[in-house]
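**Q** next comes the sequence, and after it the predicted model I'd like to discuss.
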Amino acid sequence: NTRGGGSVGSRSTLDLAVDECVIATDDQAEGARELVITVVKARHLPKMDAGFLGVGGKVDAFCELDIGGVRFATEPKKNTYSPDWGSAFSFPTAVGAVSSPLVIKVLDWNQVGAPDLVGEVVVSRARLGQMVSAKEGWEGTDTYIIQKEGAQVTGHDKSASLLTVSYKLLVPKPSFPGMVPEKGGKKGTRLVKFTIVNGRNLPAMDTFGRCDGFVELVYEGELYKTSVVKNNFDPDWGDVLEVRVDDSSRECGSDVLIKLFDWNKVGSPDLVGEAVIPKARMSEIVRCRAGAEGADTFR
């Protein structure tokens, strides 16, 4: 079934929407886009836990999302057949650039050992492509039947297990809005203060934990580091990294490379991901008036 008179069309066995929103596409759409994916809730999940002496115990459900190797995870909701997450994740992409389906696995968390698979939903690449080509600000909600090994998952109450996901399409804002270079910028040394504010929706990097995140900033061969925030998907650093530029009248010689790592007690840290401020943009920043401020969120 669909809302607004649309049609579902043919789908793979996993991509089954029982309530699917209509997408208002924009034929003129182009350029970068951000698709915000919110895992809203699940209903009619099956019993996965035995409980104490066989009494009680439901399911400790959480979801893992994967789009072409970009992964996100919700928090577990313990001992419920009807978890509500409301967890939102941002996926950067561009019109015509979606190359993989969205795979959402519903899992049962275990205190000891690996989680158990409840089932999964696959949103086709074509469907995601339609969302990314929608009009700016478009949003909608789909409800899917959870599948496992090609068959629908039946809940504890004999109903089909369902997963509800909402979507919203945004157009990314330009980096550091408000930081405009001065005309005839002054020569001399400039100090650029980068405040590493926070991270959000980080992936699980540790077997029995979350992520011990820290940030490295590299500019013209110099390395700057934040502190480590341990066991957290949403770290708050607030660390200020001061970068000195000797001659603000010249073009900067390199990009600013920002790397997010997972700290390990033994061995080298693991790379979570990275972002780049191009040297052309860095050159504009150092030519801004003294005291100018701006902020950006990198994905």
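**A** Looks like it came in fine.

**Q** okay, CA-based contacts and neighbour counts for the rest of this
**A** Noted.

**Q** which neighbouring elements make contact with the one helix or strand Val118 maps to?
**A** Under the assignment given by DSSP states H and E, the secondary-structure element containing Val118 is strand 116-123. Contact analysis of strand 116-123 by 3 or more C-alpha pairs under 8 Å, 6 or more residues apart in numbering; DSSP states H and E lists strand 102-108, strand 147-148 as its packing neighbours.

**Q** so which of the ones you listed gets nearest Leu163?
**A** Within the helices and strands packed on strand 116-123, the stretch nearest Leu163 is strand 102-108; the backing value is 8.7 Å (C-alpha to C-alpha).

**Q** same for the closest one, what does it pack against?
**A** Under the contact criterion of 3+ C-alpha pairs under 8 Å, 6+ apart, strand 102-108 touches strand 61-67, strand 116-123.

**Q** angle of the first one against strand 102-108?
**A** What it means is strand 61-67. Strand 61-67 runs at 160 degrees relative to strand 102-108, counting by axes from the mean of the first three to the mean of the last three C-alpha atoms, to 10 degrees.

**Q** and the next helix or strand past strand 61-67?
**A** strand 70-73.

**Q** buried residues in whichever helix or strand comes after that following strand?
**A** Next helix or strand after strand 70-73 toward the C-terminus (DSSP H and E): strand 84-94. For strand 84-94, burial by neighbour count (16 or more other C-alpha atoms under 10 Å) applies to Asp84, Trp85, Ser87, Ala88, Phe89, Ser90, Phe91, Pro92, Thr93, Ala94.

**Q** measure the second one to Gly119 for me?
**A** Think Trp85. In this view, Trp85 and Gly119 are 17 Å apart by C-alpha to C-alpha, to the nearest Å.

**Q** against that first model, consider the following:
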Amino acid sequence: MNTRIVLSTAVLIFSLPLFSQNYYQQGFFIRGGASYTLSQPYSIPFNNWENRTLTDSTLDIQVNYFSPGSGAFAHFGFGYQINDIFRFGLDVAYQFNSSSTVKDVYTTRIDTLDFTFESPRTLTSNAFLFTPEVTFMLPMEYITRPYIRVGFPIIVGVIQEKSSVLLPNNSNFYDFIEMQTNYIGRFSLGLSGALGIEWSLDDRLFLFTEVRALGANFSPRRSELVFYEVNGQGQLNQFARYERETVYDRNIRITDQDEIIANEPSKARPFSLPFNHIGFSVGLTVQLF
């Protein structure tokens, strides 16, 4: 009796795709959607020339805390429906202006006076993502189909760092400084996933909603100071090239004997930042043929 029940249950489970209406046809599909994402907060370390000693004064900088940001995320995909359960595809996405605010604490001494103050920095990321992915769709009723998707994104992006701060100068006054540095990233690999549901609108048209997540790291290939003003006056042309541009090299060896060449970019060891987000996405899937 128990053996008969077990066999009947097994046959029923493996036959679910047959009993459910097969509205997914084998063949090619396209899909597109948009997301609103929350990104993990992150911080960028200061370049060497920014940790400087002023005449008759010293300046120490440390990151205190930061807050998470958010941004838009658009994606377009295409692929092949293997059967009623599995599909393989390639998702091409662009992340728009996902931002985070970093708050720094400055401690400085001019002559015998100590000053402590805070300054925010805004970090904004934009990136292309190319994600090979596989989707497992659960056999359900005709109207809805839950699914799980796993992908392995290749990421190339840029992070813009903007900041403004009041710094005490050597004349016992304050300078208002605004600056922007762009960090151009290397190709990075990550892991992505999504949990969602598709609703059938037609034989070949489906609406999907999903919660998607991305886990990756950002490592810069180079950076460049592109904007620098003091009290509203442009000062960028006063910096040598090694102060404006930095190349990040994994194999570099930095010693005290290294010579600084003014008309060449400076070199530094690369650093990694978390490039993670979680978001909610809505879009359409079209079965082609």
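**A** All right, it came through fine. Please read these numbers as outputs of a predicted model, since none were measured by experiment.

**Q** now compute the TM-score of the two chains, please.
**A** Scored against TM-score structural alignment, normalised by the length of structure 2, the superposed chains reach a TM-score of 0.27; 125 aligned residues with a C-alpha RMSD of 6.0 Å.

**Q** quick revisit: got TSV for the helices and strands packed on strand 102-108 of structure 1, with mean neighbour count too?
**A** As requested, these are arranged in TSV below (neighbours: other C-alpha atoms under 10 Å):
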stretch	mean neighbour count
strand 61-67	22
strand 116-123	21
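
**Q** of those, which approaches Val197 of structure 1 most closely?
**A** Evaluated over these, closeness to Val197 of structure 1 peaks at strand 61-67, with 25.1 Å, by C-alpha to C-alpha.

**Q** that closest one - contacts with which helices or strands?
**A** strand 70-73, strand 102-108.

**Q** any idea which of these is most buried?
**A** Relative to the other members of those, strand 102-108 carries the highest mean neighbour count by mean count of other C-alpha atoms under 10 Å, namely a mean of 22.

**Q** would you mind getting the angle between that one and strand 116-123?
**A** 160 degrees.

**Q** for Val276 of structure 1, which of the helices and strands packed on strand 102-108 of structure 1 is the nearest?
**A** Across these, Val276 of structure 1 has its closest neighbour in strand 61-67 (21.4 Å, C-alpha to C-alpha).

**Q** how much space between Ile258 of structure 1 and Lys225 of structure 1?
**A** Separation of Ile258 of structure 1 from Lys225 of structure 1 (C-alpha to C-alpha): 10 Å.

**Q** Ser87 of structure 1 too?
**A** Distance from Ser87 of structure 1 to Lys225 of structure 1, counting by C-alpha to C-alpha: 29 Å.

**Q** joint contacts of Ile258 and Lys225 of structure 1?
**A** Counting by C-alpha atoms under 8 Å, 6 or more residues apart in numbering, the residues touching both Ile258 of structure 1 and Lys225 are Val215, Glu216, Leu217.

**Q** how close does the residue nearest to the first one when sequence neighbours are not counted sit to Ala126 of structure 1?
**A** Once flanking residues are discounted, Val215 of structure 1 sits nearest to Leu260: 4.6 Å by C-alpha to C-alpha, 6 or more residues apart in numbering. Between Leu260 of structure 1 and Ala126 of structure 1 the distance is 31 Å, computed by C-alpha to C-alpha.

**Q** which one's more surrounded, the two?
**A** Neighbour count, other C-alpha atoms under 10 Å: between Leu260 of structure 1 and Ala126, Leu260 has more, with 20 against 13.

**Q** any idea which element the more buried one lies in?
**A** In this structure, Leu260 of structure 1 sits in strand 256-262 according to DSSP H and E.

**Q** do the same with Ala10 of structure 2
**A** Under the criterion of DSSP H and E, Ala10 of structure 2 resides in helix 2-14.

**Q** if I read this right, Leu102 of structure 1 contacts Arg71, doesn't it?
**A** No. Counting by C-alpha atoms under 8 Å, no contact exists between Leu102 of structure 1 and Arg71, whose distance comes to 9.9 Å.
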